[in-house]
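>>> Can you look at this prediction? I've put the sequence above it.
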Amino acid sequence: MSNRKKEGVALILSSLLMFYKKEFGKAFDLGINLGELNFLIDKSWRQDVSPSFYFKIGDDYFVLWVDFEKKEQREESNGRYLLQLAENEGNEDAPEIYATNDILFSCEEPEVIKVFLLNLIGCS
């Protein structure tokens, strides 16, 4: 594949991976590097209170919510990073991932959630 085609593919992939920016604005700062957590799949939707990402370990689904850095901008009182169990109401080909009410972990610091997630998926 030529360099030009590779750059085009990379641009398309990066725009798909940054769906949260379309829903919550280009200036929204996740505080985490998605390149380091490349197992996260963006499922952000403008009607949610913050960007969200899902991932799967075995048969289990999880949703990570990333709220605004400033607490006064948040609608919820949880930590900036909130990890919940989730269910797939779709199928493997067309997943429909919804968080349950089960909160697994919550914190404020980007490095803390990064380490927690990497340990959870077995990449410590």
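Alright, I've got the coordinates. Numbering: from 1, shown residues only.
>>> from here on, contacts and neighbour counts on C-alpha atoms
Noted.
>>> Taking the centroid of this structure, which residue is nearest it?
Residue closest to the average C-alpha location in the chain (C-alpha atoms, centre = their mean): F53, at 2.5 Å.
>>> and the residue nearest to that one when sequence neighbours are not counted, how far is that from S14?
Nearest residue to F53, sequence neighbours excluded (C-alpha to C-alpha, 6 or more residues apart in numbering): D42, at 4.4 Å. From D42 over to S14 the distance is 11 Å, taken as C-alpha to C-alpha, to the nearest Å.
>>> And for E7?
From E7 to S14 the distance is 10 Å (C-alpha to C-alpha).
>>> residue boundaries of the helices in the chain?
Secondary structure of the chain by DSSP state H: the helices cover 3-17, 19-24, 110-120.
>>> and the longest one, which residues are buried?
By neighbour count with 16 or more other C-alpha atoms under 10 Å, helix 3-17 contains the buried residues L17.
>>> Check it against this one:
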Amino acid sequence: MSDFPFLHDKSWNDDDCPSFLFHCESRIKLGEYLVLWVNPVKKEARLNDFPRYIVRTAKNVGTDNLPEIVHDETTEVVFESESVEGLYRFLVPFQVLENMKPNN
């Protein structure tokens, strides 16, 4: 988490695995978010058949003041990997863009 401070924990205590929200206007469609889901290391401990790391598009069906970020039939998987190295390679461009924003 410290390597990518733009990731915001959106996990709920009843989620199967932790999830992290992020948004980058220049990389994704307006009003769209990305959610990183992190499954357990051991495949037998997972409650689904997804890879260790998966990033899906998501939408805010709430408001800016009370956001509710969800997946629906129009969202898609944009990244999946079993390796943390692959995840880092995927996230680094988002960090670079985040660092280029004014006020950073």
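Perfect, I can see it now. Bear in mind the structure is a predicted one, so any value in this text is a computation, not a measurement.
>>> So after superposing, what's the score?
TM-score for the superposed chains, counting by TM-score structural alignment, normalised by the length of structure 2: 0.78, backed by 90 aligned residues with a C-alpha RMSD of 1.6 Å.
>>> Which one, of the helices of structure 1, ends up nearest to G35 of structure 1?
Proximity to G35 of structure 1 (C-alpha to C-alpha) singles out helix 3-17 among the helices of structure 1, at 10.0 Å.
>>> and for the closest one, what span of structure 2 is it aligned with?
On structure 2, no counterpart of helix 3-17 of structure 1 exists by TM-score structural alignment.
>>> Return the distance of that helix from the chain's centre.
Centre-to-centre, helix 3-17 of structure 1 and its host chain are 20 Å apart (C-alpha atoms, centre = their mean, to the nearest Å).
>>> Who are the packing partners of that helix?
Judged by 3 or more C-alpha pairs under 8 Å, 6 or more residues apart in numbering; DSSP states H and E, helix 3-17 of structure 1 is in contact with no other helix or strand.
>>> circling back: aligned against structure 2, show me the partner of the residue nearest to F53 of structure 1.
Match for D42 of structure 1 (TM-score structural alignment): D9.
>>> ditto for L117 of structure 1
L117 of structure 1 maps onto L91 in structure 2, by TM-score structural alignment.
>>> Skipping adjacent residues, who's closest to the equivalent of P18 of structure 2 over in structure 1 in space?
Counting by TM-score structural alignment, P18 of structure 2 corresponds to P51 in structure 1. Leaving aside its chain neighbours, P51 of structure 1 sits nearest to S44 (4.8 Å; criterion: C-alpha to C-alpha, 6+ apart).
>>> what about the one you found, neighbour count?
22 (other C-alpha atoms under 10 Å).
>>> Would you mind confirming that it is in contact with L17?
No. The criterion here is C-alpha atoms under 8 Å, and S44 of structure 1 misses it with L17 at 10.4 Å.
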